[in-house]
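Student: structure for this input, please:
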Amino acid sequence: MDEIAIYHTDVETALFDFFSGTSQALLDRYADVGREEARDRSLAELDYSSSLAVLSSVEAAVRLDYLRRAYDRWRDPLSKAMRKVYQRKGSRARLEEELIYLWGDVAALPKVLISGLLGAFQYRHWLAHGRYWTPKFGRQYDYVTVFIIAQNFICEMDAYNAAKR
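Tutor: Next up is the predicted model:
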């Protein structure tokens, strides 16, 4: 996730530099459109793509952890619960309904964190499926919000794993 944060900051800075400059490409491409409006649209797209990347990283971390628990046969309660899921579903366990649920229920991660993460995944579904409907998330999501939720979740995962080994 650190690489995503660095990339996001680099591209954001580049967009501000580009739209404040006088390059011929800028002048040609946005002659009929206000530069601030075009810049804001570009920044919004960056926000969407960075949010998607962060949430994809969280999914990868959860799924890798799940498979590690299934294969390595750890003895903590979360690993045992995940092995039961693995016996039924193998690598096709459902991310939100099974794996993240177990992190909240068995590992007892804070409910507010789990609900925030589940909401962020609803935001990801909206992003990934074309943004063609009007979302009803119950709160605003943006890159910063998603990053903070994801970072907090990964830290809690790491803390749980460190305590149970």
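Student: when you work out contacts or count neighbours from here on, use the C-alpha atoms and nothing else.
Tutor: OK.
Student: any idea which helix is longest in this structure?
Tutor: Criterion DSSP state H: the longest helix present in the chain is helix 35-72.
Student: so for that one, what gets flagged as buried?
Tutor: The neighbour-count check on helix 35-72 (16 or more other CA atoms under 10 Å) flags 35, 39, 42-43, 46-55, 57-59, 62-63, 65-67, 69-70 as buried.
Student: counting contacts, what elements does that helix pack onto?
Tutor: helix 2-20, helix 77-89, helix 111-128, helix 143-164 (3 or more CA pairs under 8 Å, 6 or more residues apart in numbering; DSSP states H and E).
Student: could you redo the last one with a cut-off of 10 Å?
Tutor: If contacts are counted by 3 or more CA pairs under 10 Å, 6 or more residues apart in numbering; DSSP states H and E, helix 35-72 sits against helix 2-20, helix 24-29, helix 77-89, helix 111-128, helix 143-164.
Student: how far off centre is it?
Tutor: Centre-to-centre, helix 35-72 and its host chain are 4 Å apart (CA atoms, centre = their mean, to the nearest Å).
Student: show me what contacts the spatially closest residue to Ser51 that is not a sequence neighbour?
Tutor: In space, and not counting its chain neighbours, Ser51 is closest to Tyr143: 4.8 Å by CA to CA, 6 or more residues apart in numbering. Residues near Tyr143 by CA atoms under 10 Å, 6 or more residues apart in numbering: 5, 8, 44, 46-55, 149.
Student: structure for this one too, so we can compare:
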Amino acid sequence: MPSLFSLTEIANHHVDVEASLRLYFSNANPTFPQRFFSYTLTEITDELSDRINETEMQSALTILARVEAALRRDYLRRCKDKLADDVSIAFRKIHKARGNHARLDDDILKTWYDNLGNSERVVVSRLRGMLKFRHWMAHGRYWNHRPVHSFQDVYLVADLTISTLKLR
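Tutor: So this is what the prediction gives:
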């Protein structure tokens, strides 16, 4: 399987893009006078804020996609390796019915949730809640009540999920 970017690499990319935006929207940008010729300071600040918000959402979506990939790879590995733990046994039952098309929330995350202790369930619950944000992002952002999660929140929950479930 192809290698996946780590959460740290995604976070580093996010930091670089945000720093680049801040530089671009500053007087240190050699093209600043031409680019922002007719802008007021408020317009420049607002546009920068919009670009940073968009970058936050794109980076959060990338993090959530990375976690989904780790969960699906783990699901397939547990099915293939025929591990004897409760999660693997439950995954094999799902695999028998759905094959490689297990549903992320209803099958994989529910199985994890059902087989964890209370403190670990909190992590899975938080991730499941963030999937609404992912759906909002991935499906056109057309409904009014968008779930709000910062990049930092998504990163922390993703990191906790990967370490709690010992995903690769």
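Student: rewinding a little: what's the closest of the helices and strands packed on helix 35-72 of structure 1 to Phe137 of structure 1?
Tutor: When these are compared by CA to CA, helix 111-128 sits nearest Phe137 of structure 1, at 6.6 Å.
Student: where in structure 2 does the closest one fall?
Tutor: Helix 111-128 of structure 1 corresponds to residues 121-138 of structure 2 when matched by TM-score structural alignment.
Student: superpose on structure 1 and give me the mean offset of that stretch.
Tutor: On superposition with structure 1, the mean distance recorded for stretch 121-138 of structure 2 (mean CA distance after the TM-score superposition for structure 1) is 1.0 Å.
Student: buried set for that stretch?
Tutor: Buried residues in stretch 121-138 of structure 2 (16+ other CA under 10 Å): Arg121, Val123, Val124, Leu127, Arg128, Met130, Leu131, Phe133, Arg134, Trp136, Met137.
Student: in contact with the most centrally placed residue in structure 1, which residues?
Tutor: Closest residue to the average C-alpha location of structure 1: Leu55 at 1.6 Å, with CA atoms, centre = their mean. By CA under 10 Å, 6+ apart, the contact set of Leu55 of structure 1 is Met1, Ala61, Leu117, Ala120, Phe121, Tyr123, Arg124, Tyr143, Val146, Phe147, Ile149, Ala150.
Student: quick one: map the last one onto structure 2.
Tutor: Pairing criterion TM-score structural alignment: the partner of Ala150 of structure 1 within structure 2 is identified as Ala158.
Student: map the residue nearest to the centre of structure 1 onto structure 2.
Tutor: Match for Leu55 of structure 1 (TM-score structural alignment): Leu64.
Student: could you do Trp74 of structure 1 as well?
Tutor: Checking TM-score structural alignment: Trp74 of structure 1 goes with Leu83.
Student: helix, strand or coil for its match?
Tutor: coil (DSSP: H, G, I helix; E, B strand; the rest coil).
Student: for it, which non-adjacent residue is closest in space?
Tutor: By the measure of CA to CA, 6+ apart, the closest residue to Leu83 of structure 2 outside its immediate chain neighbours is Ile89, 7.2 Å from it.
Student: how close does that neighbour sit to Arg77 of structure 2?
Tutor: Applying CA to CA, to the nearest Å, the value for Ile89 of structure 2 to Arg77 of structure 2 is 12 Å.
Student: repeat for Asp159 of structure 2
Tutor: On the measure of CA to CA, Asp159 of structure 2 and Arg77 of structure 2 end up 20 Å apart.
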